[in-house]
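[1] Build me a model:
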Amino acid sequence: MLNQMSILFIEDDLVETMKMHRTLEKLELNHTIHEAKNGEQALAFLKSTDRFPDIILLDLNMPKINGIEFLKILKDDDKIKYIPTIVLTTSHNRKDVLECYKVGIAGYIIKPLNYKDYVYKIDKLLAYWSVNELIKG
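    Okay, the predicted model is just below:
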């Protein structure tokens, strides 16, 4: 049985945000999605909430604080550094992949252009994390 999760979705592209919501509806998943348009908004959310998300889905290419800068701030904070963070990006850049794993991500997924492939990847991603023993709090 899959557990319902709280997800912080950090994405500045409105189309990508709509695609994520459409995918969750299609998959009939009732996860709670908290949205942030950039790293600054995401950090403000994490500092203002009493209940941290179970996982973070993070785009890399964002204004203000990009994904890698956000990761470094996240992993430097003892209260939030253990939230599994999965990069969900269009970047195939090997340097980005290596830098993200070096900082301490839980996964790196390249967004496919084909919607059917996107739904498949999101389904597998969320199924995997919803059966994990996640840190609550």
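[2] From now on I want contacts and neighbour counts done on CA atoms only, so please keep to that.
    Fine.
[3] Mind checking what helix or strand follows the strand or helix carrying A42 in sequence?
    Using DSSP states H and E, A42 falls within helix 39-48. Of the helices and strands lying after helix 39-48 in sequence (DSSP H and E), the nearest is strand 55-58.
[4] which other helices and strands contact that following strand?
    Applying 3 or more Cα pairs under 8 Å, 6 or more residues apart in numbering; DSSP states H and E, one finds that strand 55-58 contacts strand 6-10, strand 85-89.
[5] Those: which one's closest to N38?
    When the helices and strands packed on strand 55-58 are compared by Cα to Cα, strand 6-10 sits nearest N38, at 6.1 Å.
[6] Proceed likewise with the subsequent sequence, for comparison:
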Amino acid sequence: MSMESSTGHRLMNILIADDEARYRVMMGHLFEKWPEHQLTLAEDGNEAWTLLDDPKRWFDVVFLDLNMPKSGGLDVLRRLRESPLHKSVEPVICTASNDRETIKQAIALGVRHYIVKPWTEAQIADKLRQIAAKRAA
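    Coordinates of the predicted model:
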């Protein structure tokens, strides 16, 4: 059974991994508009991977900043792609990095969703709609 929120999004468990507190707070406020979604926040790539790899949790989507201490978004993305248990997690890169080499690395790791900061509510909503449509197909 597919459940949808009032915004038309299929309900999803979402992880936000960003070392900048202001972006985590902004995402938290944004998702208050879509309270049906389960939102989890991580401060860096190591914390994100610990949450992703916890067998008691599952995520549909992970928004990854690329430039984080300890372990960046590309490191987390590589781990996701190497793990058969995480093939269904849809990564969305959400970063200030928009240089050609970084974008090429993300694409090589199968990223289809790339948002350059500062993001807008419309961009986040659009990515969630795209992901929900893909999952429903």
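[7] and the helix holding A42 of the first structure, what other elements does it pack with?
    strand 6-10, strand 32-36, helix 67-75.
[8] Show me the one of the helices and strands packed on strand 55-58 of the first structure that comes nearest I122 of the first structure.
    Taking these one by one with Cα to Cα, strand 85-89 is closest: 9.5 Å.
[9] Any buried residues in the closest one, and which?
    Residues of strand 85-89 of the first structure classed as buried: 85-89 (neighbour count, 16 or more other Cα atoms under 10 Å).
[10] ok, now stretch 79-88 of the second structure?
    Under 16+ other Cα under 10 Å, the buried positions of stretch 79-88 of the second structure are 80, 86.
[11] Do me a favour and get the end-to-end distance for stretch 29-41 of the first structure?
    25 Å (Cα to Cα, to the nearest Å).
[12] Kindly apply the preceding question to stretch 43-59 of the second structure instead.
    End-to-end distance for stretch 43-59 of the second structure: 16 Å, by Cα to Cα.
[13] Same check on stretch 62-73 of the first structure?
    15 Å.
[14] Make a markdown table from the helices and strands packed on helix 39-48 of the first structure and add distance to K47 of the first structure to it.
    Output for those, formatted as a markdown table (distance: least, Cα to Cα, whole Å):
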| stretch | distance to K47 of the first structure |
| --- | --- |
| strand 6-10 | 13 |
| strand 32-36 | 13 |
| helix 67-75 | 11 |
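[15] highest average neighbour count across the ones you listed?
    Most buried of those, by mean neighbour count (mean count of other Cα atoms under 10 Å): strand 6-10, with a mean of 22.
[16] Give me the range in the second structure that the helix holding A42 of the first structure lines up against.
    Structural correspondence for helix 39-48 of the first structure: residues 45-54 of the second structure, per TM-score structural alignment.
[17] Please state the offset of that stretch from the chain centre?
    12 Å (Cα atoms, centre = their mean, to the nearest Å).
[18] likewise stretch 125-137 of the second structure?
    Relative to the mean C-alpha coordinate of its chain, stretch 125-137 of the second structure is positioned 13 Å out (Cα atoms, centre = their mean).
[19] just so I know, which of the helices and strands packed on helix 39-48 of the first structure lies nearest E16 of the first structure?
    strand 6-10 (10.3 Å).
[20] against the second structure, where does that closest one fall?
    If you align by TM-score structural alignment, strand 6-10 of the first structure falls on residues 13-17 of the second structure.
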